[in-house]
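1. Just a sequence and a predicted model for now, questions to come.
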Amino acid sequence: MPSATLPRFDLLGWAEEDIAHPYPVYRRYRENAPVHRGAPQEGKPDTYYVFTYAEAVHVLSNRRFGRDARAASPATGAASGPVPAEYEALRTLVENWLVFLDPPRHTELRALLGTEFSPSVVAGLRPRISEIAHELLDGLGEHREADLVEGFAAPFPLLVISALLGLPAEHHEWLRANALALQEASTTRSRGGAGGYARAEAASREFSRYFRREARSRRGGCADDARGDLLTRLVRAQEEGAPLGTDALVGTCVHLLTAGHETTTNFLAKAVLALRAHPQSLEELRADPELTPGAVEELLRYDPPVQAVTRWAYEDTHLGGHEVPRGSRVIALLGSANRDPARFPDPGTLDLHRPADRHLGFGFGIHYCLGAGLARAEAEIGLTALLNRLPGLDHGRQQVEYADDMVFHGPARLVLRTSDLP
């Protein structure tokens, strides 16, 4: 039962200051109710929030919990899937995202995509990733002040993913606009009701038409077709009999595009904020670039871009002192788990020399982020470019506006001084 002084936890309705810095809120629950039952809602399944590292790992790695709401509660209408049935295009898209699949479909699709994100493939992409970073900073550095999200952190990963998929760079603004519209249907952005879902449905229809057209243009190509992009390889695999229908192909492309850019955008913006708040760490990182890979891991632990992930109880189970009935929603708070002192000593300290340990910034278990290697490359290259190319990054005032989202967590705007000019 919740403490008399501890209100029912929810991912909705947070004050602006708590969105910007949720960790004191997490700490109160982690210390007093490490597994916390949310407020009951008529006609909806129970929700349990998990705040500790050990329990989060248990939920993310145990087959008693999965991603399919209908498999968890097939006999009721309470859990009808990740999207209401009336939003057909959005539902079709999301139900084909790797993150929402269980084995065996998850296993098949992940195996098909796995080689596309291998260390050798990512290494081959690093020169192009660096080019994109510096091209964006060429424009950003022309201004004394700039919105780091709009000018760099958002277009950078989107252009990388577009290059990976073989999409024209000039489409990136349209792609981002639709990707942001899709986010309107996420757990905490859909609080406005049907309006958010309607915008996401419209974006889903746009994406479906776009990627079906791109796929058609690649069908029946010659074996020596010079295009070696990921979308072309997926089309070829489909033509050669891979278990990948057109809905799954389209859903996979959209998932890679949206998940792959939103998380890196949030990471880069929040990494800059964290380093500005710790100027000694910032100067140390500038002076010793070899610290960058470890610094990225620590920054992912310290303030991860995804704060919460959802699973469903596939059977009656016991969790942190609670009897959790089948069909319940279980939400693992990754941001809280990454600050659990039982796993990370002095977790509220940003320590670029922290010994390597398995944070949950990329999740855990079979849904561990498929593109983690690419995301790390983007984070390392993007962060290094920012520190080297913007000498005024650690000076002057900042204007920060966080998105009203406790899942995909980060600033919607981050206006900074970008030069040393007086």
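-> Perfect, I can see it now.

2. hey, let's count contacts and neighbours off CA atoms from now on
-> OK.

3. Kindly tell me how buried A248 is, as a neighbour count.
-> 19 (other CA atoms under 10 Å).

4. What are the boundaries of the helices in the stretch 251-400 of the chain?
-> 279-287, 292-302, 334-337, 372-389 (DSSP state H, counting those that start in this stretch).

5. could I get those helices as JSON lines with mean neighbour count and distance to H255?
-> Compiled in JSON lines, these are given as follows (neighbours: other CA atoms under 10 Å; distance: least, CA to CA, whole Å):
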{"stretch": "helix 279-287", "mean neighbour count": "15", "distance to H255": "33"}
{"stretch": "helix 292-302", "mean neighbour count": "21", "distance to H255": "21"}
{"stretch": "helix 334-337", "mean neighbour count": "30", "distance to H255": "20"}
{"stretch": "helix 372-389", "mean neighbour count": "20", "distance to H255": "14"}
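
6. Mind checking those helices for the one nearest to A203?
-> Among the helices of the stretch 251-400 of the chain, helix 372-389 comes nearest to A203, with 24.5 Å by CA to CA.

7. still on that earlier bit, which one of the helices of the stretch 251-400 of the chain lies closest to R216?
-> helix 372-389 (26.9 Å).

8. That closest one versus helix 292-302: what angle between them?
-> 110 degrees (axes from the mean of the first three to the mean of the last three CA atoms, to 10 degrees).

9. Give the other helices and strands that helix 372-389 contacts.
-> Under the contact criterion of 3 or more CA pairs under 8 Å, 6 or more residues apart in numbering; DSSP states H and E, helix 372-389 touches helix 119-140, helix 246-277, helix 279-287, helix 292-302.

10. try it against this one:
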Amino acid sequence: MTTQTDRMNVKGAVSAQVNAAFAEVKALYQQLHQMPELPFQEYKTSARLAESLEALGYTVTRNVGGTGVVALLRNGEGPTVMLRGDMDALPIKEATGLDYASNETATAADGNEVPLMHACGHDLHSSCIVGTAAVMVGLTAQWSGTLMLICQPAEEIFGGAKAMLADGLYERFPRPDIILGQHNMPARAGTIGHRANSTMAACTNLAVTIHGAGGHGSMPAQTVDPVVIAAHVVTRLQSIVSREVPPEETVVVTVGKLHAGTQANIIPHTAELEINIRSFDNTLHRQVVASIERIIRAECDAGRAPKPPAFQVLNETIALHNDPMAVEHVRSAHAEHFGDTNLFDMPRLNGSEDFPFLGNAEAGGFGGDDIPYVYWFIGATPAERWAETPGTSVSQKMRHLEMPHSPYYFPGNDITLRTGMEAMATAALAYLA
């Protein structure tokens, strides 16, 4: 039976190990922040993380699913607990003004040179993986089992989790009993948000090419104008949410890109669209994607398009549904360590993650039963800034704060970094101790 004294001893031991490792982890974080890399190009990042984990005594395998890293610490009999952190950055020019701000650039898939920034905090997440690794090494007398750490590439394009799974993540390494992950967000630093069941949205990014028959702008009757067809498509797609989706469901259909033509007096041969679809139900999500394709085909027929439209799924992921029993187990561990006043009920987010592929046997393609997972959120806004921000709830205050993917977003303050290490370690110990 676990006593209050036992729990206090674990809390004190975790905090002591975090204190001992913190200076090196902070230095690692600042180094990673200065060298962001695009999805599947995380060569320097993955090498640096692998070196850190090897130095701690972990058995490390590199280049899993491309640039992914898997580290194992076997410590006797017991369950296998997997902790996941992501590594990739974004094509954004940093404007934080930090002394260690990124000045890096890279060549994107289209051949253009782009600026790079860790604008989503993946450098924080991977630093917390290394920090947690150090904490758990220092506490091996207090737990038993296998700790499995993964540093995952390409989360931003929903590619890294499936790439690691396809490369034998659960065949080459132990199949975990529980998967744990976290993400920073603009809540008060030092707090943690939990949510059971439906937590983050499924997402599909769909590219569409509408074909026309171009010609002179003065003779539209001699052409098939794909711009007019595209304009009808953009308008008609909005009827899916208002007329095909039940009112109690949340679905977003956004046309984020519409490109056609070169100048005013030329009717182009094609129009190109990119459409973003988000929902919280995987079955409904597939229905919405099918409706989009149906409407686009119908509008192309109505507009006399010479050939059918072309569709390409750029990337997609499934909805994130946290296991409710596992959430309660992890939340209780976090409450013991941080106190209930530093926990909050996480609102459902329309943002998306490829993390759920790691637990969904069918979607992840690894067979067998699903693996339970918990994905929580750590606050990244300093207390003074949080206090002066309008609103009373997390959702209200978030409307006034920089969000991930902003050139001004910076989650890597000391409190958030420390919280991320402690949150992962205490959650892991909840299953291993």
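-> Nice, I can see it. Every value quoted in this text rests on a predicted model; they were computed, and no experiment measured them.

11. TM-score them against each other, please.
-> After superposition, the two chains reach a TM-score of 0.24 (TM-score structural alignment, normalised by the length of the first structure), with 171 aligned residues with a CA RMSD of 7.3 Å.

12. and of the helices and strands packed on helix 372-389 of the first structure, who's closest to L175 of the first structure?
-> Nearest of those to L175 of the first structure, taken as CA to CA: helix 246-277 at 8.4 Å.

13. buried residues in the closest one?
-> 247-276 (16 or more other CA atoms under 10 Å).

14. okay, the helices of the stretch 251-400 of the first structure in JSON lines with distance to A203 of the first structure next?
-> Shown next, in JSON lines, are these (distance: least, CA to CA, whole Å):
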{"stretch": "helix 279-287", "distance to A203 of the first structure": "39"}
{"stretch": "helix 292-302", "distance to A203 of the first structure": "29"}
{"stretch": "helix 334-337", "distance to A203 of the first structure": "28"}
{"stretch": "helix 372-389", "distance to A203 of the first structure": "24"}
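
15. For burial, what's the neighbour tally of E173 of the first structure?
-> So E173 of the first structure, with other CA under 10 Å, has 14 neighbours.

16. my bad, L149 of the second structure
-> Count around L149 of the second structure with other CA under 10 Å applied: 26.

17. That one is in contact with R84, isn't it?
-> Yes. Contact criterion CA atoms under 8 Å: L149 of the second structure and R84 qualify, at 6.0 Å.

18. Find the residues that touch each one of those two.
-> When contacts are counted by CA atoms under 8 Å, 6 or more residues apart in numbering, L149 of the second structure and R84 have I129 as shared neighbours.

19. one step back: go through the helices and strands packed on helix 372-389 of the first structure and name the closest to Y23 of the first structure.
-> Nearest of those (CA to CA): helix 292-302, 9.8 Å.

20. how long is stretch 75-85 of the second structure from one end to the other?
-> 21 Å (CA to CA, to the nearest Å).

21. what comes up buried for stretch 325-342 of the second structure?
-> 326-327, 330-334, 336-338, 342.

22. Out of those, which two sit at the greatest distance?
-> Spatial extent of those (CA to CA) is set by the pair A326 and N342 at 19.2 Å.

23. quick revisit: out of the buried residues of stretch 325-342 of the second structure, name the ones that lie in helices.
-> 326-327, 330-334, 336-338 (DSSP state H).

24. Pipe those residues into a markdown table and attach distance to A427 of the second structure per row.
-> Converted to a markdown table, these look like this (distance: CA to CA, whole Å):
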| residue | distance to A427 of the second structure |
| --- | --- |
| A326 | 10 |
| V327 | 10 |
| V330 | 5 |
| R331 | 8 |
| S332 | 9 |
| A333 | 6 |
| H334 | 7 |
| E336 | 11 |
| H337 | 10 |
| F338 | 12 |
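
25. Could you point out which of the residues you listed is nearest to V227 of the second structure?
-> Distances from V227 of the second structure to these, taken by CA to CA, are shortest for V327, at 48.7 Å.
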